[in-house]
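> Prediction below, plus the sequence it came from.
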Amino acid sequence: MEQTVAHLTTLLHTLASTDNEQRAAAEEVLSKEYLEKKPDLALSGLIHILRNNPDVPLRSFAAVLFRRLALQPVSVPAADGTKSHTSALFMIQETTRRGCLAELLGALAAEPVVTVRKKLCDCISEVAKALLNKNVAWPELTPAVLQCVRAAEPEYRESAFRILGSVPKLLMPNDVLDMVTVGPIFESGLAESEVLAVRITALNAAVFFLIEAGPDTKAASFSGLMVQMLNVLPALLGAGNEEGLTEAFTALIELAANQPKLFRPVLPQILSFALSIIGNAQLESTTRHSCLELLLTIVDEAPAMVRKLTPDFPSKVIPICLNMMAQLEDDESWHTASSIEEQEDENDEDYVIGEQAMDRIARKLGAVVTTPVAFSIIPQMLAAQEWQQRHAALMAISAIGEGCHKVLNKDLGKVVNMVTPFTQDPHPRVRHAACNCIGQMATDFAPSLQKKFHKHVIPALMACMDDVANPRVQAHGAAALVNFCEEVERTDLAPYLEALFGKLVTLASSPKIYLQEQAITTMATVADAAEDAFVQYYPAVMPALLQILSTPNSKELRLLRGKAMECATLIAMAVKKPVFQNHAQLFLEALARIQNEVTDPDDPQVSYLMHAWARLCTVLAADFVPYLPIVMPPLLTAAQIKPEVALLDVDDSDEDYSPEDGWQQAMIDGQRLCIRTSLLDEKCSAIEMVMCYARHLGTGFKPYVPQVMEILIPNLLFYYHDGVRHAAMRAIPPVLAAAQDEPTAVLPLWSVAFDKIAKLLPQELDVEMAYNVVAGLTEVIQLLGEQALNDQQAATLMRVLNVVLKEYYDRVKAREEQRQDEDFDPDQEEAIEDEAALENMVITEVAKLIQTLLKVYGTHALPLVDQLMDSVVVFLNESDEDLILLAVSVFDDLAEYTGPALATYMGVFGERIVQLLASPLPSVRQSVAYGVGIAATKGGPAVHPLCLAAVPRLVEMVRAPKARDDDNVVATENAVAALARILRSDVLPVDQRDEALAFFVMSMPVVFDEEEAVVTTTFLLDLVESAHPAVGARLEHTVDALLEVLYQGTLDDDQQLQQRALADVKTLLAGMPQDKQTAIWNALPADKRSVLKERGFF
């Protein structure tokens, strides 16, 4: 052992060397000679150094290295050729492990140096977590930690809480929570009178203990502990320990993000204390910002609780945030910068933090409480002499627009009139802020802003584009126009095109590269919005863009060239192929040349190239196919980008993994996981482009289908980037469609994809991905027909759908429980409804998938649908709208696609279907009425009793006092259509038919549901042409009804039926006396007579 210890000591010294080669060689020896061949000696030797070496840094390093080596993942080959994953801690002999664990606790009881103790505690914590994960006992650990809690030395007490913070499960043996035992442990640390560091560490430990206790933790049970935890804050403030105070706030932020309800009993006190911090300019900004972040996290996670318990929150916090937003200096470099990127706002500046806070408060607390407070202050700020106040006010309007949309949209004109004059403010920073505000409002209030206020907004922004002395203002004015034009109607934009185009051409010739870039970007958006109205400007623009693309590939011009590609291709899409054709070849050659020039993976042209090629594909269609060999290789390379991942120890430097370089970090089991997400965005774009080519080129894309599917399928599980997964799923149907004429090639590819999909869907937590998967299944089954699923796959699909339905049902019930929360209020209901609407996308697509199965397989699908019937029965008898609708949609589709087989399910649906015709929910009544009508038409005699029982309810629906109100009219029209179908199907006894026919005639017209309008109008015309007494006795009403159908243009897509209706109206009128004809005509409203004449009917 002595020799091993001596060698390891030498290696430790070498590992600490600044010589990279020596350090790498030492790492190689440690890994190959010790970890792989002699793990027992390696770990025992490091423990010996930790316990016995007099060198303090070496002992500290030994603790760090022991943790790394003991827990480093190791692949162990198995006899069957597979590999299992373990770590050295579980590969060494039991006696060695027990010896190491005992020595770690010995060090905990004896190590005198604080810096070493911290590394030791980290080591013990990570080892403990690894043992817990493997269910390996370490019974001596908890008593040793509790012994430290009671120790006389404060550094020992701090060590105990450091470990408890990392491994809170130590206080919950067998997952049993006993506050009688645990409470005094924390109380001793939180009330520490000797050393504040102990109180901070105890607070951190208490936070992670409460998080570990789980979401069912009741606030009342821990109110005493919460008070003790919060009492640490004033002590730190009083001692002037701002670093400790910031650390305490950071811990509480973590608690608020996970268990916001625990703050309920102490929320007013927290607000009071926080106000004394965030409004105190004498304190460090990091202290104030972390305190504000605690408040905002509570708002984010429990807005209803904040609204209820601290109704003065907006009036207290918003003024402070607005004041923070005004803490801005006029830096000369802002005006003179040659690149806007050089001057991007620092995220930790007061004015940035204040702006972000205003956004979060508005979105979470809502418009009703935010708007009055904000707009009681903003006008004063706009009238202030200090430019910073005016700037802050405009940025505040920009920040709260989304969250306060419902209130501000009602007074949008006032807000526009408040903001637009500041595009002429004396100070350029204020003019810049006005542009920013208008641009954000153009997004938040689209399309109302564009439609109602283009006369105010476009001239104001164009005036900013003339501000030659301030290119930053010019650029921001043009940038705001991008947002505005994304939602503007071409007719509203048309009057400004000439002037706007002239200004953009001028800006594009600016010596400032960033201004040229912005001008080209704005021109692209204007062209996209103007569509073919941009044709007249095309001759002047396209050659200039081609000229930019011919410039040398210098680094400073890369972004400009990229934006030129974007602009040119958007213009090509706007003016269409015939106009673009003359430049198409030159442009394609330019892109091909640039693609060959690009060698730097960080070159911005890479992304622009991908999108430019795809837009050209949409313009040129089949003519683009010859360019696929140029386009596809780099695209497929990008689609296969592997994530750059680094796993860092908490002590490792992360300077090489900064957000500026595209890295994001997350803490996992005490280590930092770093992922370079910027490259993954490129991967996502590449897959989206592949989908574009497949959709637009069809069979022209067929040669690439096998290779592309091999790329797409693994990316369904690419959890590093949700966008990649979504794009991969959306791409599968169009890629398969490109080769659908070769089933023998497509079906094996689809089979592999299906297996992957079937595994991921039941456990999919991402709602958007779940929607994409179900929609993709539907699309492929529609595409491949009966070949899409074999028997085994069909059975698998039903099992998966049952899981999806059950989980959806559980979430519906969870939302119902949320509504019973003590802090529930109308704003929270809005958030719940938003969540439900997102999930409803999935369940609606599930209904469409079931419909597709029935449509494709007919009665052969019934054994599959039967497997879902347990869920359908439950849903049918629920009160939740979406649950009922899914069940009713199954009834409708069974009637539509299985006809007489519907009779088998009368025991499931019959009585309940009739009851639901009286549902208070219009959507349910509409769906049920439609299904009843289809059942009458296709279900056969066995379902006639159901249809007969439904007639009185259908009549009640039509007769209801508000039957034709906007919310009810479609349901009512479906009831009328159901009566028409029932009457046509001879369901009714003879003695009831005449009365029902008369009621049907008087219930016409149907004009809003175009599908049902065809059904009902056809039936009415049949009655007219057969001279049925039900019509003869009601001629004037029949004429009025048919005239209304013609007036509304309901039958415009069915010209034959429309002409038939017109002919029958004229026949009916011709059979009346002239005075009666004139009276009917004159009784029509003037606008209706005018429209009927304009359309050539009369």
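Great, that's in hand. Numbering: from 1, shown residues only.
> Could you use CA atoms for every contact and neighbour count after this?
Will do.
> C-terminal to the lengthiest helix in the chain, what's the next element?
The longest helix of the chain (DSSP state H) is helix 558-597. Note on helix 558-597: by DSSP states H and E, the next helix or strand toward the C-terminus is helix 605-620.
> now the angle between helix 558-597 and the helix or strand just after that following helix, please.
Per DSSP H and E, the first helix or strand lying C-terminal to helix 605-620 is helix 628-639. Angle of helix 628-639 versus helix 558-597, following axes from the mean of the first three to the mean of the last three CA atoms, to 10 degrees, is 110 degrees.
> Report the distance from stretch 409-428 to the chain centre.
Distance of stretch 409-428 from the chain centroid (CA atoms, centre = their mean, to the nearest Å) equals 31 Å.
> okay, how far is it across it, tip to tip?
Stretch 409-428 has an end-to-end distance of 28 Å (CA to CA, to the nearest Å).
> Got another one to weigh against that:
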Amino acid sequence: MSTEHLLGDIGLVLEAVMANEDEPRRMAEAHLRRFTTQQPAEVLLLLAQIGAQGVGGFQVDQRFMATLLLLNLAFRPLPGLFLNQQARLASAPFDVIRELTRQRIETVLCAGLSDEMDIRMRKALGDCCAGWAEKSGVRKRPFMSLPPVLLSLTTSPHPFHRFTPFQLINRVPSLLIDSVSDPIPIEQLAHLILAGIHDPSVDVRVEAIKAMRSLISEALTDTERKQVGAGLVLEAFKILPTLPPDIVHHVLRPFVDLAEYHPNLFLPSLDAIFPYLLSLASPPAALLPSSYSFSPYPMSSMEYDDWEEVAGPATEILASLAELRPNDISFWENGKLGNEIVGLLLGWLVAGLASDDEDCSSWIAESNVDDSDPNYPEQAEETLYRIVFALSESAWEDEHGRHPMMASALLHAQALLQQEDWRCRYAGLAAIWMLIEYGEDDEQASLEAVLPLIAPAARDPHPRVRYAFLECLARTTSARPQMKAQYAERSFEILLELLQDNVSRVRAHAAQAISSFFDHLEEPSQVLPHVENIVRGLLQAFASAPLYVQEQVVDTLGFVAAGTYSAFTSCYRDVMDLFLRILQTPMPIEGRELSGRAIEAAMHCGRAVGKATFSLDAIRLAQVLLKMQGELSENDLRARYVMDGWESMCRILRSDFKPFVPHVFPPLLQEASRKITTRNPIFGTSLLSTDDLVGDELDADSDEVRDKHVALDHLAVFVSVLQSDIEQYYDSILAIAMDGLKATGSSTGGVRRASAHLLAALMSAGTSLGRISAPTDTDPILQALIRRVSLEDEVYSIWKMCDDNACSLRSSH
């Protein structure tokens, strides 16, 4: 088969797809698709020859592009290319070429792997061969000529040749098992990996560790994994200290995966693994106060960002092992891990806060408080939670019946709260809230001991410590509901004081902490005497406050109303008047979130006091919602609040909501009936994309899917509540729901579930309306539901639709 006549065309395509301009690139890709449809075998072979052997004298960049195009083109169905002319289903070029052509292409690729000396080109060839082996293996046409080449490369004197076998094993871990006539024994595979782990070349060692991870996780049986896995993990860990410090974080990543999925492989070697990982988590000395010792290990001399890249995966491994094997980890050296990790992670928290100015002026000035602080060391806090929670469930206890880690955390907290450095006091409070949130359930004595510790922080001179006090109070009351009643009076006194703090972020957090007392309130009688004072304090905090403080105050007023029900009646008028003022005042774009939250909180108030008290205000709110509904622009964040507001009002007013139905239903039906735009990715994605595209699955626009799903959910609520009051719209809603069941694609599962739920509500309403009077009247709906269930492959969708089927039958018969 000659390919010389194609060189000119392919050369022009390579130049065009590497250009900066989009239009020439799109035209070149379209031309290449048409060209490949006409001559698939010749095009694939020539791309392989250019990429692997440099045929045509092309430079490395063009050869690199040829390998990418070869892999992406060979396995992607092309319109007009058919394996079966009668079925006329789009086929991939690989599927239509003859076996002889496939073998010629694979011979060319193997020759390139054997002979190529350019390091960049070798990596590209390795990726191409790995992808080819993986995709051809799925099609049961394995790349049989590749394994012998890889085995020969392991003995090459060139390190970049020895690198290649591990590159491919990492990508296709079963390559030396599935793509050979006689599978290589597991002992020989382990020996191969060990040779790479101990290779003189750092690059080879790193790639061998990645290959070890893939082999253990994806290619070995449980028996084989038990046979060689733990030994490989230990040998790989032994070489980590010999690697350059700047690449250690990359090499730890494979161990993160193994710890998450195969923790048993680490247990025989804890004595070798844990001290090394704990030492990596020892924070930089330059960022910690000299007055306090956080670590029994030598402090790091690395820059903070570099150190954090290493400490992250090191502590992730420890956390995964603690979660999955808590008893083994707890008993290691009499609880040593639990004792030491607390100080190390609290040290990380202190070091991470060092990036703030001493006066925290940038933190104080930040108004977008909903976004996470990019400088805050969240991983340190999260890892501490994970390990404390995991180990607190283990069987290890000290003489007082507590896990030693809890005692260690309490000792650190007590000492840190006395330090001059505000970061230490912040970390001490973090240790307290972690203890309360994730400690043992029967720690009432400890609670009584802890609360006096944190109280002074409410008047700390540093705003971030006062903020941390509020965080501590909010988390502890959420975790320990008994505290809401027992310490309500003392807590509210402090919280009302902090609502008047001179720092806006502290005031906002004080309002948020108040809401934690009213969320899932178990003993309302203990907080009811304080409701009027709290509402008065919140209303005062709203006045002349920054927008983000006002948003939080509005949220909290809604929480107070939702938690106190009829006891809120005495405060209702003042609060509802505030919400109406907000909603009737023209708002700039940045004030739309406040308007939306005011709608939400107003509905909480309405539910709290009941329909009789709320009805007049409901009319005013309905006028606001109608006006706002008419003003909505594209991507207006108020849209969600408006429809949520109508739904909440419907739940409160029930049959009295009927006058608003003609205003609410038309736009909602329009949203619920929208057609979901789909595209076939196999025809619309660039050949330069590395996305895996298989089959004829249709992609759906995610925003359209979400909006349709939400609209269907709203309709289900309205139908369930209003029942016979929806008669005018019953047929339209039924058609929308039946159509929603037919949505295709994995991304539209929510639409199908919401449609099934809506049909269940419609069957109940149909009975009320007299539309369903005989068992046979439900047959079309039930048949559609059963047919949809039979096509689903997601367990949750199947369960949910079956449940809705059952509800439909109960409501209609």
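Happy to help now that I have it. Source: prediction; values computed, not measured.
> Can you pull the TM-score for these?
With the length set by TM-score structural alignment, normalised by the length of structure 2, the two chains reach a TM-score of 0.85; 754 aligned residues with a CA RMSD of 3.3 Å.
> if we can go back for a sec, in the longest helix of structure 1, which residues are buried?
Going by neighbour count (16 or more other CA atoms under 10 Å), the buried part of helix 558-597 of structure 1 is 558-577, 579-580, 584, 587-588, 590-592, 594-595.
> same deal with stretch 24-37 of structure 2?
24, 25, 28, 29, 32, 33, 34, 35, 36, 37.
> do the same with stretch 356-371 of structure 1
By neighbour count on 16+ other CA under 10 Å, the buried set for stretch 356-371 of structure 1 is 356-367, 369-371.
> before we move on, back to that, find me the equivalent region of the longest helix of structure 1 in structure 2.
Under TM-score structural alignment, the counterpart of helix 558-597 of structure 1 in structure 2 spans residues 592-631.
> Okay, and the spatially most central residue of structure 1 sits in which element?
Compute the mean C-alpha point of structure 1, and by CA atoms, centre = their mean the closest residue is residue 768, 7.3 Å away. Applying DSSP H and E as the criterion places residue 768 of structure 1 in helix 767-784.
> One more: residue 81 of structure 2?
strand 78-82.
> Kindly report the same for residue 329 of structure 2.
helix 326-331.
> name the helices or strands packed onto that helix?
When contacts are defined as 3 or more CA pairs under 8 Å, 6 or more residues apart in numbering; DSSP states H and E, helix 326-331 of structure 2 packs onto helix 304-324, helix 336-352, helix 378-392.
> That helix vs structure 1, mean deviation?
Following the fit onto structure 1, the mean deviation recorded for helix 326-331 of structure 2 is 3.2 Å by mean CA distance after the TM-score superposition for structure 1.
> Now do the same for residue 527 of structure 1: its match in structure 2.
Counting by TM-score structural alignment, residue 527 of structure 1 lines up with residue 561 in structure 2.
> Would you check that that match makes contact with residue 575?
No. Taking contacts as CA atoms under 8 Å, residue 561 of structure 2 lies outside contact range of residue 575: 9.5 Å.
> Of the two, give the one with the bigger neighbour count.
Taking other CA atoms under 10 Å, residue 561 of structure 2 and residue 575 do not tie; residue 561 has more neighbours (28 against 23).
> Apart from its neighbours in sequence, what residue is nearest that one?
Distances taken as CA to CA, 6 or more residues apart in numbering place residue 605 nearest to residue 561 of structure 2, at 5.3 Å, with adjacent residues excluded.
> and that neighbour, how far is that from residue 519 of structure 2?
14 Å.
> got it, and residue 453 of structure 2?
25 Å.
> go on, residue 76 of structure 2?
Going from residue 76 of structure 2 to residue 519 of structure 2 by CA to CA gives 53 Å.
> Name the residue in those two with the higher neighbour count.
Neighbour count, other CA under 10 Å: between residue 76 of structure 2 and residue 519, residue 76 has more, with 22 against 17.
> quick one: what's aligned to the more buried one in structure 1?
So, by TM-score structural alignment, residue 76 of structure 2 is matched to residue 72.
> I am finished for the moment; much appreciated.
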